[in-house]
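J.: Just the structure for this:
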Amino acid sequence: MSSASLSSSSPGLRIAADVGGTFTDVAVFDEDSGGIRLGKTLTTPSSLIEGMNHGVGKAGADFADARLFLHGTTVAINALLERKGARTALVTTKGFRDIYEIGRINRPEAYNLFFRKHQPLVERALRVEVDERMDAAGEVLRPLIDTEVEAIARRLLEEGVEAVAILFLHSYRNPDHEIRARNIISRMMPNAFVTASHELSQEYREFERSSTVAANAYIGPHVTRYLSEADRVLSGVKFHGKLLIVQSTGGLYDAAQARRECIRMLESGPAAGVIGTRELCAVIGLRNAIAFDMGGTTAKAGVILDGVELTANQVMVGGYAEGLPIQIPMIDIEEVGTGGGSIARLAQGKSLRVGPESAGAVPGPVCYGNGGTEPTVTDANLLLGRLAPDLFLGGEMKLDVDGAARAMTDQISGPLGLSVAEAADGIIRIAVTQMANVVKRVTTARGLDARDFAMVAYGGAGPLHAVLVARELQIPRVIIPNAPGHFSAYGMLVSDLRRDYVRTLFARLADAPFDSFNAIFRELEQRGRDDIDEAAPERLDIIVKHAVDMRYIGQEHAVTVEIDSGAFEARDIDAIKAAFDAVHNQRYGYASNDESAEIVNLRLSVIGVIAKPRLAPLDAAASASADEALIGVRPVEFGVMGGRLETPLYDRARLLRGHRLTGPALIQEYASTTVLLPGDVLTVDQMGNLDIKIEVQP
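T.: Presented below is the predicted three-dimensional model:
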């Protein structure tokens, strides 16, 4: 991958590393030459930072020469999902210790007799009450007694608590009691991770705020140890630059903030991929796109609508049925446990299941030869001929076809009375259906039609399956970017520093207190500018975005509406109401122009714009024929879409702008393989992207 030069006040290397469940991807941007170099290595679960260091070496770079290290990791989300966090206590207002467990009493499956509600991260015995109380206006009803908090801290020390979450009623309006309690507990428990809800969200809804601060405390010690280990290793390799972490918004924040606000990095890697998709769309003039990311462990999907990534203000980590709400801004990403390493097994009644358990990096799929014993999606692709066993990772890792075939025969095809190819095809078809459902959750469930979007597919396994998912959903166009196996790492290189704020303030739009609105916006903007100035490696241009959460009077839930700041300065009620009606209509299919509305929350985002790498266009091909990129022909099984076909294999590095291919075909590159189905047509665009027109069935 190459790029045009980028001016900088202090040029050097900018290193980005995305640590996934199976592979660690590294992209290194040289601000002097404008080039981007790539490295990929198996993730090292015992020491993730060591795996990153290895990947940087494979990219021909050195941390000692870098001025910025941008990092996205699954360490936070994994600790939460796998329930491997710290022994945590929740300190809350008297009478409210059980709101965290009671929740919203959601019953997604009303007739499911085996339904299980969410399981709190904090056991009831460690949910401790304090006899204090604020009212909804932030006025003190019962004062906080310091000696009571001190006694609680002594008890928690005796209980061996490692992390403490503090949630007091209405602290979003007045955080004074939370601040005092945090200071006392931090003083008496100096080795504990202590966090208060107002530091993460100044938004109403006590259950969601309880869940958010509890999750931050639960993963806090684990993330803090990880970042401390990263500091130690980086110091050892003489890195003297700035370490920035990718947030779930796709923005960057510094490591000091990441230690306090760990919950903001839950979806850091996937979010960077969506930001990369947004930048790609801007370059090629695409307004609407589905970002589809398939790696070794999971598949993720997000949406770019009108050139902007869709965001959510709350997500259910662990799924809607049993998950825990996290109330912070993040890119709206849905995911499923279907990746290249997802294990295929026969369940009760010999029904075939794929995932969510993954073979991960250790032992990995059977074909990796690292001790894996159960067939995976990667093994199925190899047995169908869609992966070249001698070209995986540029030939660095030879794949074991015979081992994969034995595992498939013993555990899947033999018991089902199928051929190896039929069993492998069944695994892929099940995986594709599961991934198509994820795409539906970010489109159809949001009132969008997937057929109106192009799909940008990346991740090591994304190009293998993208056209299959597109056909399932009748998506007419798929784009495979340059170096798709490193695309999330590339997304970090085009990310900006970002801080997001929310402040609850209930007001009817008709008599909205615009003076108060504008004062709050000015306060939040100054906080954001100060935070970014402190974290930035240099002086940055600032972009400020304003939004409000609104609803019709009488509704319970609100939608977020981005509003130009001029509408608040001009007190333009009609413009604000029209913007709300449009968003509500898109989300729910109706709007009421005559119905009164109210504002619930004010939102403000402050973005520090970092200079971006600019990719250079490819040389033009002499003709549309891509014969010069042909490196072989191999038999590939396409199942119901064509059966077993002799399929040409092309080297992507040799494809030039204007080259055109008609499926079936395989396009091979270092960290990925693109599958072109019979009837699909691929054109290489001026930036080197593979632009595929899908033969959609009516």
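J.: switch to C-alpha atoms for all contacts and neighbour counts from now on
T.: OK.
J.: Helices along the stretch 251-400 of the chain, start to end?
T.: With DSSP state H, counting those that start in this stretch as the criterion, the stretch 251-400 of the chain has helices at 255-260, 268-284, 377-383.
J.: wait, is residue 534 part of a strand?
T.: No: going by DSSP: H, G, I helix; E, B strand; the rest coil, the assignment for residue 534 is helix, not a strand.
J.: Tell me how far it lies from residue 499.
T.: 12 Å (CA to CA, to the nearest Å).
J.: out of the two, which sits in the more crowded spot?
T.: residue 499 (24 against 12; other CA atoms under 10 Å).
J.: was I right about that one contacting residue 530?
T.: No: using CA atoms under 8 Å, residue 499 makes no contact with residue 530, being 10.1 Å away.
J.: Can you check which of the helices of the stretch 251-400 of the chain gets nearest to residue 157?
T.: With distances scored as CA to CA, the stretch of the helices of the stretch 251-400 of the chain nearest to residue 157 is helix 255-260 (20.5 Å).
J.: Closest to the centroid, which residue in the protein?
T.: residue 270 (2.8 Å; CA atoms, centre = their mean).
J.: need the contact list for that one.
T.: Residue 270 is in contact with 248, 293, 300, 333, 488, counting by CA atoms under 8 Å, 6 or more residues apart in numbering.
J.: let's see this one next to it:
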Amino acid sequence: MDTLINIDNGGTLTDICVWDGTGFTFTKTLTTPHDLSECLFAGVEKASAALYGRADIERLLHTTQHIRYSTTQGTNALVERRGPMIGILTTMPDLAAAMRTTEAERDLFDGLVGDRVLVVDVAADEESTEFDVVQKVNRLATLGAARVVVAGGDPEQERRLRAVLLRTFPRHLLGSVPLIYSWDLAGDRSAPRRAWSCVINSFLHPTMERFLYGAERRLKSYKIVNPLLVYRNDGASSRVAKSVALKTYSSGPRGGLEGTAALARAHGFEHTLMIDVGGTTTDVGVVVGDHVAADERGTIRGVPISYPMSNVHSKGVGGSSVIAVEDGRITVGPQSVGAAPGPACFGFGGRQATITDVNLLLGVLDPDTYLDGTFRLDAERSRTVVTETVADALGISLEEALVRMEQAFFEALSSAFAHLVQENTTLAAFGGAGPMSATGAARPAGVKRVLVPRTAAVFSALGISFSDIGKTYEAGVPEPTTAATRTTYDELLGRAERDMFQEGYPLAACAASWQLVVEEEDGTPVSRGPYRPGDAVGHPERRVSLQLTITAPLPHPELTADQEVETRPASSVGSRSVRSAADRVDEVPVHVLTELSPGDTGAGPAIVEGPFFTARVLPGWTFRVTSGGDLLLHDTH
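T.: Okay, here's the model as predicted:
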């Protein structure tokens, strides 16, 4: 049982990448928003057919050690505000104001919490406090709170509130309004960050819970022993029951970043920009050397949280982004047609134009080979929609509209990463729409080198292959002494031992990394360094905390390092008529990446068909197939 299945669930398509210890098998399927388990199992079934020559989902599942799953559903739920109303019960009168200091914070607070914040006076006597707590929890429920965050100024205040709530509310009543205690979720001393972490986690939890537990139950019908794992935004994986919903946010882009770091190692790149162009958004991240850039205290939708987050930002530009006319100019996104109804050429009733429709009509896409021939595109539907929504609106020909729409998409995509470009930057372009537009977006940003992985269509799913099972803990040390720090160390180690046992791994089989963090009063890290039990703290005037990362290693693939090989002209399988201007159509050679060998070279204009993706090589660009079978492109202008 050494097979690992990695799944990245996107808004339009779901990617499946299977690692069997020697190589990858991958496929794609349309996302089914009405029931996400449907596309999960459809994808696993398609992967089994690719592996065995016929569909045999049970055989594949029974040879699988773990399924690691990443999803955008939490991200989408927060963007669309699809989730429960949250209430806050706190001992801090100024907490709401401290959580609403910026426009982004005010916007999210008003949407998720609103006026559902009530303050308890813990200085009162026990009887008065008990009465006050009961009244205010009931009041929050009356105001519509479906989940309540309990935030005390210190752990002891929260313990007092917990004792009251457990004593005064019968479990069947308390369970109808779940409670989350801020110091339990995060050891961060900053009350606003800690409370925000709880609010967002509470909001995301129902969306993740319904699907993930449903998928886990369905897997058990196949008598699967090993559990479904959730891939997290810190680059590790854990069981559904042991995962924090907050850490699923933006987990797909973290997979892409881990894969980009592996590519950077294999190619020796110094500064790599990842652009993961999906159906709805483009995710952009930075890898310096082979190190993933991350923030010590992350942000979600501009709101600070207590956990580290990979430094990824998203822009509403993707293969399903709506291209329209507003005030006489062409706009791209952020609205998206998603998977349902999808681009017009999908034939599901879409009535808005997208870059997928544009590339089909330009001739870049072959209607019969989309998704490796498993899905046929309808050019007539695209022609109708582009004509009605763009060409007629601008009073121009369809041909001119297509060229201008493509250029608008290039510029919108370029603006997502241009500010991060350095002289030595390599652009790693993947996702379903990345290879198609990478050279067009790279040139206005000043990028001279683009890498399209041979697994570009499922690259974030492949990036999950570099994850282990792991947990991260943080706890503030009550006082900066050697004895107090050792006590905190023992407490964290006990938690880790219990958690990893529940993950199925003894602590002795895991790797542990300890950090002693010196902090400001509000919990902002000042410095950090390794910690061993018994070490002197050495910072009597500062607050300190301990951080523990515990990891149970899983098998990882090794990407092939690029080496110099003899070059030769790349063979083509034919040509395609591609429009390059309103009045010009070129016959462009078509190359099939899987039929090329390391060292094969070519020049634009050209099209390279990869597994489930189409790469466009514009004039002035050259390409070479690397030792690992990737596509490396250079701008010669």
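J.: quick one on the thing from earlier: export the helices of the stretch 251-400 of structure 1 to JSON lines and tack on distance to residue 210 of structure 1?
T.: JSON lines is the format used below for the helices of the stretch 251-400 of structure 1 (distance: least, CA to CA, whole Å):
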{"stretch": "helix 255-260", "distance to residue 210 of structure 1": "16"}
{"stretch": "helix 268-284", "distance to residue 210 of structure 1": "22"}
{"stretch": "helix 377-383", "distance to residue 210 of structure 1": "38"}
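J.: Those: which one's closest to residue 340 of structure 1?
T.: helix 377-383 (4.8 Å).
J.: Give me the range in structure 2 that that closest one lines up against.
T.: Residues 355-361 of structure 2 are where helix 377-383 of structure 1 lands when matched by TM-score structural alignment.
J.: what's the average distance of that stretch to structure 1?
T.: Stretch 355-361 of structure 2 differs from its equivalent in structure 1 by a mean of 1.6 Å after superposition (mean CA distance after the TM-score superposition for structure 1).
J.: Buried residues, that stretch. List them.
T.: Residues 355-361 are the ones in stretch 355-361 of structure 2 that count as buried (16 or more other CA atoms under 10 Å).
J.: So which of the contacts of residue 270 of structure 1 is surrounded by the most neighbours?
T.: residue 488 (31 neighbours).
J.: Give me the three-state assignment for it.
T.: When the rule is three-state DSSP, residue 488 of structure 1 gets the label helix.
J.: That one touches residue 269, doesn't it?
T.: Yes: if you go by CA under 8 Å, residue 488 of structure 1 and residue 269 touch, sitting 6.2 Å apart.
J.: Which neighbours do the two have in common?
T.: residue 18.
J.: What helix or strand is the aligned partner of residue 408 of structure 1 in structure 2 located in?
T.: Matched to structure 2 by TM-score structural alignment, residue 408 of structure 1 sits across from residue 386. Assigned by DSSP states H and E, residue 386 of structure 2 falls within helix 379-386.
J.: buried stuff in that helix?
T.: Neighbour count says helix 379-386 of structure 2 has 379, 381-386 buried, by 16+ other CA under 10 Å.
J.: Stretch 579-590 of structure 2 too?
T.: For stretch 579-590 of structure 2, burial by neighbour count (16+ other CA under 10 Å) applies to 579-580, 588-590.
J.: could I get these as a markdown table with distance to residue 336 of structure 2 and secondary structure?
T.: What follows is the buried residues of stretch 579-590 of structure 2, written out as a markdown table (distance: CA to CA, whole Å; DSSP: H, G, I helix; E, B strand; the rest coil):
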| residue | distance to residue 336 of structure 2 | secondary structure |
| --- | --- | --- |
| 579 | 25 | strand |
| 580 | 26 | strand |
| 588 | 30 | strand |
| 589 | 32 | strand |
| 590 | 30 | strand |
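J.: Cross the contacts of residue 270 of structure 1 against strands and list the overlap.
T.: If you go by DSSP state E, the contacts of residue 270 of structure 1 have 293, 300 in strands.
J.: Turn the contacts of residue 270 of structure 1 into CSV, including distance to residue 77 of structure 1.
T.: Converted to CSV, the contacts of residue 270 of structure 1 look like this (distance: CA to CA, whole Å):
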residue, distance to residue 77 of structure 1
248, 11
293, 17
300, 14
333, 13
488, 17
